[in-house]
Each structure stands twice: as structure tokens, then as C-alpha cells.
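Trainee: here is the input, now give the coordinates:
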Amino acid sequence: MTQPITPCMWMDGTAEEAATFYVSIFEDSRIDSISRYAADSPFPPHFKAGTAMLVTFTLKGRPFAALNGGPQFPQTEAVSFVIPVEDQAELDRLWDALIADGGAESMCGWCKDRFGVSWQVVPHRLLEMQTQGAAEQNARMGNALMTMRKLDIAALEAAFAGEAA
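Mentor: Below is the predicted model:
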């Protein structure tokens, strides 16, 4: 059996804290393993002995890894993780957890957590409307979406239907 492709997030000393945070907010999630830097580690950036080097974890059944590699490669919005959600309550819960304690809202359903990792919290309903709607419905919905930070499913549905907000 082949192994799945595993995204690895480069961190600067926060890999274990980040993985612990992520598994706390997503169902069906766990820390799988942690390897730690030794006192005589030949690997830069020479973190203190015992600091997590590589944390492997599972989020919603998908494998991830976080590597404490140092400050050379900070997180960027060029890579983000899409979180499909069923309803507004789930969207609100995850959004609020991700932006808490130093995270930040962005536009169109994107946010950044306190570790600098970018996420897109996207309702299944949005994807359904995008694939099933006529051009004018999708244009109205797209215009509404462009004004939002955290997505509002009811407002997107109203725009899609041509109803005044």
C-alpha cells in the first residue's frame, strides 16, 4: 500500500504547539508521532535538546507534518488548507478557533492562525451553488462573497437567489 502525500508545514519552534492546537479543533484528529532534537544534533537551527523536530499528525483523517526548521521559511498565503464545512455553526466554530490568540481574518473565507498558516473555511453549499448556478446567480453570489471576511451562508444563498440582503 502506498502512503498518501503528506503536507509538511515549516515552523520556527512551534511545530508541537501548532499540531496540538490543530488536533484540538478538528474531529477525527490525533498526534501520531514526535521526534525530538538531540543535544548534539547536527541539524540547524540547533534548537534546544528535547524540542520537537518533526511532529506527524492526522487532521480529519488526513496526514500532516510540522517540522521545526527555523526562521528561514515563514508561512505565506501562497499555500492554504481548505476546510469544507456543513453549516454556519461549524464554519463559525472553526473560524473563531483559527483566528483566536493572534490569528487574523482575511477576505473571502480565508484566515490565518496564530502560527501564520492560512486556511479557507468553505461551506459545501457554496461549492454546490458554484457548480449548479447560472452565470448571473454565480455573479451575484461572487459579488457578495468578495465583500465578506468570514463567509455568511445565508447571505450567499440570498445573493444567489437574487434576494435583497
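Trainee: contacts and neighbour counts: CA atoms only from here.
Mentor: OK.
Trainee: show me the contacts for the nearest residue to Gly133 once chain neighbours are set aside.
Mentor: Using Cα to Cα, 6 or more residues apart in numbering and skipping the chain neighbours, the partner closest in space to Gly133 is Phe160 (7.9 Å). Taking Cα atoms under 8 Å, 6 or more residues apart in numbering, we find Phe160 in contact with 129, 133, 137-138, 140-141.
Trainee: now these in a markdown table, with neighbour count?
Mentor: As requested, these are exported to a markdown table (neighbours: other Cα atoms under 10 Å):
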| residue | neighbour count |
| --- | --- |
| Met129 | 17 |
| Gly133 | 14 |
| Gln137 | 19 |
| Asn138 | 20 |
| Arg140 | 18 |
| Met141 | 23 |
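Trainee: let's compare: structure for the following, please.
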Amino acid sequence: MQKITTFLWFDDQAEEAAEFYTSLFADSRVVDVQRYGEAGPGPEGTAMLVTFELAGQRFLALNGGPHFRFTEAVSLYVDCESQEEVDELWARLTEGGGEESQCGWLKDRYGLSWQIVPRVLGELMSDPDRARAGRVTQAMLGMKKIEIQGLLDAARG
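Mentor: You can find the predicted model right below:
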């Protein structure tokens, strides 16, 4: 078992969110659902705590009520190997009420922030040729969903 686990607070969508998130990534599954009993505080039989894994990493999701909301101060960063992976995750995570932001950031329909980033971005931004890296950075700053071809074009000048 991993020592540190990300704990996510939802109003009442923890089980739905966990099922959605696990549908996006290989090696993902809902591990356990603990339900509220007679004593509550949630309605009896509804999910209280959902344990799930995304790409082998464990998360906990609580249906804790409307007291707390997600902010951009915390996000899930996804290292993508290809434009196809970026495109698919971007489309799936923004569908149903998600919001696009800048520089590969988005919020899903539950309000959780994600960074959907192609691996090549880090490689290009750390190029020893600082002018080249700067062009890539400027290109990325003008994007919502990151487009690999646009980064490569900027790198070439």
C-alpha cells in the first residue's frame, strides 16, 4: 500500500466521479465503496468513501457535502505520450460541464483541476538553447489544450 494517498472531497458525486475517472486510464479500478448506514450523516446506502486506483495510484473520495470545493491550487498532472492521448483525455474530461483553461489545464465536470501535458513539452522547455525553449514557452502560453505540432513549430522558429 502506498504511504501517501490523495484524498478528494466531493459533495455527493464521489462514486460517480471514481467510476468516470477509472474509465479513462488503463490499470484503474474502483477498489472499495463504504456506504453510509442508519447513523448517517449521509442518506443510508449512499456512498460515503470510495477507494479507487488510477494507473495504479490509489485515491480516496469522500461524499462530505457541499462545505468544501476544489480549487486550482491542487491538480492532477497527466504525462501524455502522444497528441492522441492529450486529445482523448481533454475531450473526455471537459465533456458534460468541464471547463478548458490555459496551458493544458482544465476542470472536469466535478470541478477537479487536471493538467493534460504531452511529455515533449518538458523536453522542449528544458532545451539548452534558451531561445528555442523560450519560443516553446511562448507558444504553450497561448494554448488551452496543448498541441504538440504547435510546440514543434515554435521550437524550429
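Trainee: where does the TM-score land?
Mentor: Once superposed, chain against chain, the TM-score is 0.96 (TM-score structural alignment, normalised by the length of the second structure); 157 aligned residues with a Cα RMSD of 1.0 Å.
Trainee: which of the contacts of Phe160 of the first structure show up in the second structure as well?
Mentor: Compared against the second structure with both residues aligned by TM-score structural alignment, their matches' Cα atoms under 8 Å, the contacts of Phe160 of the first structure retain 129, 137-138, 140-141.
Trainee: and the residues you listed, which two are the farthest apart?
Mentor: The span of those, defined through Cα to Cα, is set by Met129 and Arg140 at 11.2 Å.
Trainee: coming back round to it: how about the residue nearest to Gly133 of the first structure, what's its match in the second structure?
Mentor: Under the alignment by TM-score structural alignment, Phe160 of the first structure pairs with Ala155 in the second structure.
Trainee: and its match, that's in a helix?
Mentor: Yes. Counting by DSSP: H, G, I helix; E, B strand; the rest coil, Ala155 of the second structure is part of a helix.
Trainee: against Cys80 of the second structure, how distant is it?
Mentor: Separation of Ala155 of the second structure from Cys80 of the second structure (Cα to Cα, to the nearest Å) stands at 19 Å.
Trainee: same question for Val120 of the second structure.
Mentor: Going from Val120 of the second structure to Cys80 of the second structure by Cα to Cα gives 9 Å.
Trainee: just the strands in the first structure please.
Mentor: For the first structure, the strands defined by DSSP state E occupy 8-11, 30-36, 52-59, 62-68, 80-85, 104-105, 110-112, 118-123.
Trainee: now those in TSV, with mean neighbour count and distance to Arg93 of the first structure?
Mentor: Converted to TSV, those look like this (neighbours: other Cα atoms under 10 Å; distance: least, Cα to Cα, whole Å):
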stretch	mean neighbour count	distance to Arg93 of the first structure
strand 8-11	20	23
strand 30-36	16	19
strand 52-59	22	16
strand 62-68	20	20
strand 80-85	15	10
strand 104-105	18	14
strand 110-112	23	13
strand 118-123	22	10
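Trainee: using JSON lines, lay out those strands together with distance to Arg149 of the first structure.
Mentor: What follows is the strands of the first structure, written out as JSON lines (distance: least, Cα to Cα, whole Å):
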{"stretch": "strand 8-11", "distance to Arg149 of the first structure": "24"}
{"stretch": "strand 30-36", "distance to Arg149 of the first structure": "29"}
{"stretch": "strand 52-59", "distance to Arg149 of the first structure": "24"}
{"stretch": "strand 62-68", "distance to Arg149 of the first structure": "26"}
{"stretch": "strand 80-85", "distance to Arg149 of the first structure": "15"}
{"stretch": "strand 104-105", "distance to Arg149 of the first structure": "6"}
{"stretch": "strand 110-112", "distance to Arg149 of the first structure": "7"}
{"stretch": "strand 118-123", "distance to Arg149 of the first structure": "10"}
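Trainee: among these, which is nearest Thr2 of the first structure?
Mentor: Counting by Cα to Cα, and looking across all of the strands of the first structure, nearest comes strand 62-68 at 13.1 Å.
Trainee: once aligned to the second structure, how far is the closest one on average?
Mentor: Once the two models are superposed, strand 62-68 of the first structure sits on average 0.7 Å from its counterpart in the second structure (mean Cα distance after the TM-score superposition for the first structure).
Trainee: what does that strand correspond to over in the second structure?
Mentor: Residue span in the second structure matched to strand 62-68 of the first structure, by TM-score structural alignment: 57-63.
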